[in-house]
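K.L.:
Have a look at this prediction, sequence included:
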Amino acid sequence: MIADERAATTPAARTLKWTVSAIAIAMSLYHMYVAGFGPPEAVIFRGTHLLFALTLVFLLYPLKPAGGLAWRIGDAVLLLGSWAFVLHIFVNYEYFTNRIIYIDELTLADRAYAVVSVLIVLEATRRVLGWALPFTAICFLVYALFFTTVQVPVLMEQLYLSTEGIFGSTLGVSASYVMLFVLFGAFMERSGTGRLFMDFALSLTGHTAGGPGKVAVISSSLFGTVSGSAVANVMVDGPMTIPLMKRSGFRPPFAAAVEATASTGGQLMPPVMGAAA
């Protein structure tokens, strides 16, 4: 999956750069506000988090970076679709909270937005992570549609109009915990704290055989004690440990795998012991 990831395309236009920066800052401030004063209703909170994320994905990961106007229009349509299916729930929130799930009939708009939401989330995931995760999700969707007795409207309702699908607990963990740990990791990266862990690990194992790999394990374990997030761990340690391992003769995929594995284990270090715990 690491080899399948695509690097984010840096926006060329100054206006787009400022737009992306403003959205990222607004997203960070929103989550810090929620952390301090408490979240709104689950669907509203998770939907806002998803809306920020999808907006950044379609701005930073265009369908064809060197494409012309037609490709940009396609990205704009997907971006508008992202806003549409989330705002549809926000605008009609009272209707959604009062309806009886799996009993009340879905409207035509509900069905349309349910399909749009699934397609857009799959496409956004594909742009960032490649085909592995979307393909797995598609396989489960095909199984549910053709190899079970689940009716299509029920599946639509499960995926879009409940807190057990797109707006489920996984998105809730991302919005409530992972986002904060990623922000904390970014702060530690810019403040130089990550480099402190790196230097300490280097002083312990840098002179031994396989030292760079051991440095990655120790530094990721140390950072895991304060972050609890594998994503934040890779973001802070990876830019330092992976190039170090590559310069020492480690193959790039192996170097990335060492850091990913060390960060995944590091998130379980006490006292945090995992952002999702």
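P.N.:
Now that the structure is in, tell me what you want to look at.
K.L.:
contacts, neighbours, all on C-alpha from now
P.N.:
Noted.
K.L.:
Any idea how many residues pack against Phe69?
P.N.:
Not Phe; residue 69 is Leu. Using other Cα atoms under 10 Å, Leu69 is surrounded by 9 other residues.
K.L.:
do you know how far it is from Ala76?
P.N.:
10 Å (Cα to Cα, to the nearest Å).
K.L.:
do the same with Ile100
P.N.:
34 Å.
K.L.:
now swap in Pro239 and tell me
P.N.:
Pro239 is 32 Å from Ala76, by Cα to Cα.
K.L.:
hold the first one in mind and look at this next one:
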Amino acid sequence: MAENKNQHLDRPEDFEQLSAEEQQEILQKYDPESNTRDLKGVMLKVVFFGLLAFSLFQLYTAIFGQFTAYLQRSIHLGFALSLIFLLFPAIKKAKGEKRNKIPWYDYVLSGLSIVVGAYWPIMYDELVFRIGNVTTPDLIVGVLAIVLTLEATRRAVGLPITIISSVFLFYAFFGRIFPGFLGHRGQDLDNIVQLMFFTSDGILGTPIGVSATFIFVFLLFGAFLVKTGLGQYFNDLAVAFAGHLIGGPAKVAIFSSALQGTISGSSVANVVTSGSYTIPMMKKMGYKKEFAGGVEAAASTGGQIMPPIMGAAAFLMVEFIGGGIEYWDIAKAAAIPALLYFTGIWIMTHFEAKRVGLKGLPKEEIPNRKEILKKIYLLAPIFGIIVFLLMGIPTMQAALYGILLTIIVSWFDKNTRLNFKDMIEALVDGARTALAVAAATAAAGIIVGVVVKTGLGLSLANGLVSASGGSILLTLFFTMIAAIVLGMGSPTTANYVITSTIAAPAIITLLMLDMPDGASVPLVIALSAHLFVFYFGIIADITPPVALAAFAAAGVSGGDPIKTGITSAKLAIAAFIIPYMFVLSPELLMIDTTVPQLIWVLFTALSGMIAIGAGMIGFWYTKMSWIERILAVIAGLLLIYPEGISDIVGLVMFAALFAFQFLRRNKDNPINTATA
């Protein structure tokens, strides 16, 4: 875990924060990316300098120009695989000497990974000359690349994506045995190996191409930000401005996790790092363990949909959507849905705090705002990235400028100042974070390759549309289920690749039915479809039974994992609604819309979320009866559904419920009803 240079500011106590060791233990249990060996001695130095070399290679190509696609991607893959086999044990629960030492077979696997990574650079001219013809050495190296990628992914990322990738390989080989629209003629070993390692549609395809360029540099940017102590500063800033509100600790968790999401690439890591501070604070103020964990899990998961980083998936989205779309278009489109997501959680925690009578933190436990604001310059690199992108500066160059700006800003204060040692450690930390991303995108490339070769994406899309009878709501529902199932246990980047390849074409196919044959897919349709599956893939992290973020939060809170998962899913109800909203009402994506339209959609959406939040919690100004709760949820759904008559009916119901609750508040609810 990266060192935190920023100390608590004017805070009398630490709310029983988890120690670094306790945080690491939880991370290793629920986050495969953190389950690394405790190396010592010579091998610790070898891995350290290997990670440093990885970062220096990526920085060199980012600054002076990338190699050709095959060279850049294969070297990136070779670095990642060889280091994964040295860092990640084969058995997750390995302890003692088994965890500290590298067994002989991992040295062999690491060496073979170097061979795989070096094959394209060494044989480049010959491979390009005889492209399409696979020799025996090619076949051996290609098979090794597939096997090593799957095993490295299992260790660094987890079983779900490894199993999915393996199933797709099985499907590619044995297509003849599949019934109906799933059937195809099947591929032999030569064709599979050629597809997977000697074309740009497999392991060395677009996903790892994005990992080897944009994602890596932005991960370095995040590592440099963490070194300045920005993570703790987010907590301090959240307490200073939200701690005094009704249910303050829960709102601190939401505020802090939304900010953490701008630099974090993992829901689980966000939960543990931010939650080790916010969850004990919530428990101390009277929140139940499951509710405290649920708030943190829901908020941390939302960090993956928070611009500008969005768990690094935004960079993949640029490549997958194509059509001239730019990174800034995606970040802008995701802004309002992210705002609505966090607003929904905020509303529900507010009503829950009012229901049980929880107030804000005592004044003496709120850090001095003036002291906090003195370090507001730490946020300059994040705002700088946004400004650079708005100026039209290329994405990778903007990330490099962001790193440089982070170093400059850190020198404003001796407590945040980055010295040479800090910068070297940031390079190593960034490369360590990139290992799992590289493995995940390589495995995702296997899935993409099979889908492209077999036409499975179109077949599944037609199957989903047929099963829904052409109904847009049913198609969206079936796609939602598919995205949640496919996203379970997968990191953000792989999650998006899988869901966008398999599930998104169904939405695009249906929305294109009324357009002429051969027409290009409009940007608004492509973007809404891709964001739809991305959101539901992310929500898998808090959707039982495989809710890794919720389980990690339960590990911090001591609550029941399943109950925490149910609570987090309930709090994140907005995430189950918002994607439907922006598919049916693209104004929310700020594409081809006017300001009045946008204001009206936002007003009705926020009103709808207030009503749904009150109905879900069972409290508004006072306790709600079951009839009121049902009517509130109905009113909220009518307001959210983008249609004139439903908005009017919803507003009438909303106003009636609001008036009824407001008039009853003094009689039934003696608790302070001030709004947050």
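P.N.:
Nice, thanks for sending it over. Please read all numbers here as calculations on a predicted model, not as lab measurements.
K.L.:
so what number do they get for TM-score?
P.N.:
Their TM-score after superposition, calculated using TM-score structural alignment, normalised by the length of structure 1, is reported as 0.83; 268 aligned residues with a Cα RMSD of 3.1 Å.
K.L.:
thinking again about what came up before, tell me which of Ile100 and Ala76 of structure 1 has more neighbours.
P.N.:
A direct count of neighbours by other Cα under 10 Å for Ile100 of structure 1 and Ala76 places Ala76 higher, at 16 against 10.
K.L.:
residues touching the more buried one, list them.
P.N.:
The contact partners of Ala76 of structure 1, taken as Cα atoms under 8 Å, 6 or more residues apart in numbering, are Phe58.
K.L.:
Alignment lookup: it to structure 2.
P.N.:
In structure 2, the residue paired with Ala76 of structure 1 is Tyr107, using TM-score structural alignment.
K.L.:
And its match, how far from Pro89 of structure 2?
P.N.:
Taking Cα to Cα, one finds Tyr107 of structure 2 at 12 Å from Pro89 of structure 2.
K.L.:
host element of the spatially closest residue to Pro252 of structure 1 that is not a sequence neighbour?
P.N.:
Computed as Cα to Cα, 6 or more residues apart in numbering, the closest residue to Pro252 of structure 1 that is not its neighbour in sequence is Lys246, at 6.0 Å. If you go by DSSP states H and E, Lys246 of structure 1 is part of helix 230-247.
K.L.:
Who are the packing partners of that helix?
P.N.:
For helix 230-247 of structure 1, the packing partners by 3 or more Cα pairs under 8 Å, 6 or more residues apart in numbering; DSSP states H and E come out as helix 179-191, helix 193-205, helix 211-227, helix 252-266.
K.L.:
now the angle from that helix to helix 211-227?
P.N.:
Between helix 230-247 of structure 1 and helix 211-227, the angle comes out at 160 degrees (axes from the mean of the first three to the mean of the last three Cα atoms, to 10 degrees).
K.L.:
what angle separates helix 230-247 of structure 1 from helix 252-266?
P.N.:
140 degrees.
K.L.:
relative to helix 193-205, how tilted is helix 230-247 of structure 1?
P.N.:
50 degrees.
K.L.:
chain center to helix 230-247 of structure 1: distance?
P.N.:
18 Å (Cα atoms, centre = their mean, to the nearest Å).
K.L.:
List the contacts of that helix.
P.N.:
With contacts defined as Cα under 8 Å, 6+ apart, helix 230-247 of structure 1 is touched by 178, 181-186, 188-189, 194-195, 198, 212-213, 215-216, 219-220, 223-224, 227, 252, 255-256, 259-260, 263-267.
K.L.:
What's the ChimeraX line that selects buried ones from these?
P.N.:
Burial among the contacts of helix 230-247 of structure 1 is assessed by 16 or more other Cα atoms under 10 Å; the matching ChimeraX selection reads:
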select :178,181,182,183,184,185,186,188,189,194,195,198,212,213,215,216,219,220,223,224,227,255,256,259,260,263,264,265,266,267
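K.L.:
Okay, the aligned residue in structure 2 for Thr149 of structure 1 and Leu464 of structure 2: tell me how far apart.
P.N.:
Aligned counterpart of Thr149 of structure 1 in structure 2: Arg185 (TM-score structural alignment). Going from Arg185 of structure 2 to Leu464 of structure 2 by Cα to Cα gives 22 Å.
K.L.:
So which of the two has more stuff around it?
P.N.:
Neighbours per residue (other Cα under 10 Å) separate Arg185 of structure 2 from Leu464, with Leu464 holding more: 25 against 13.
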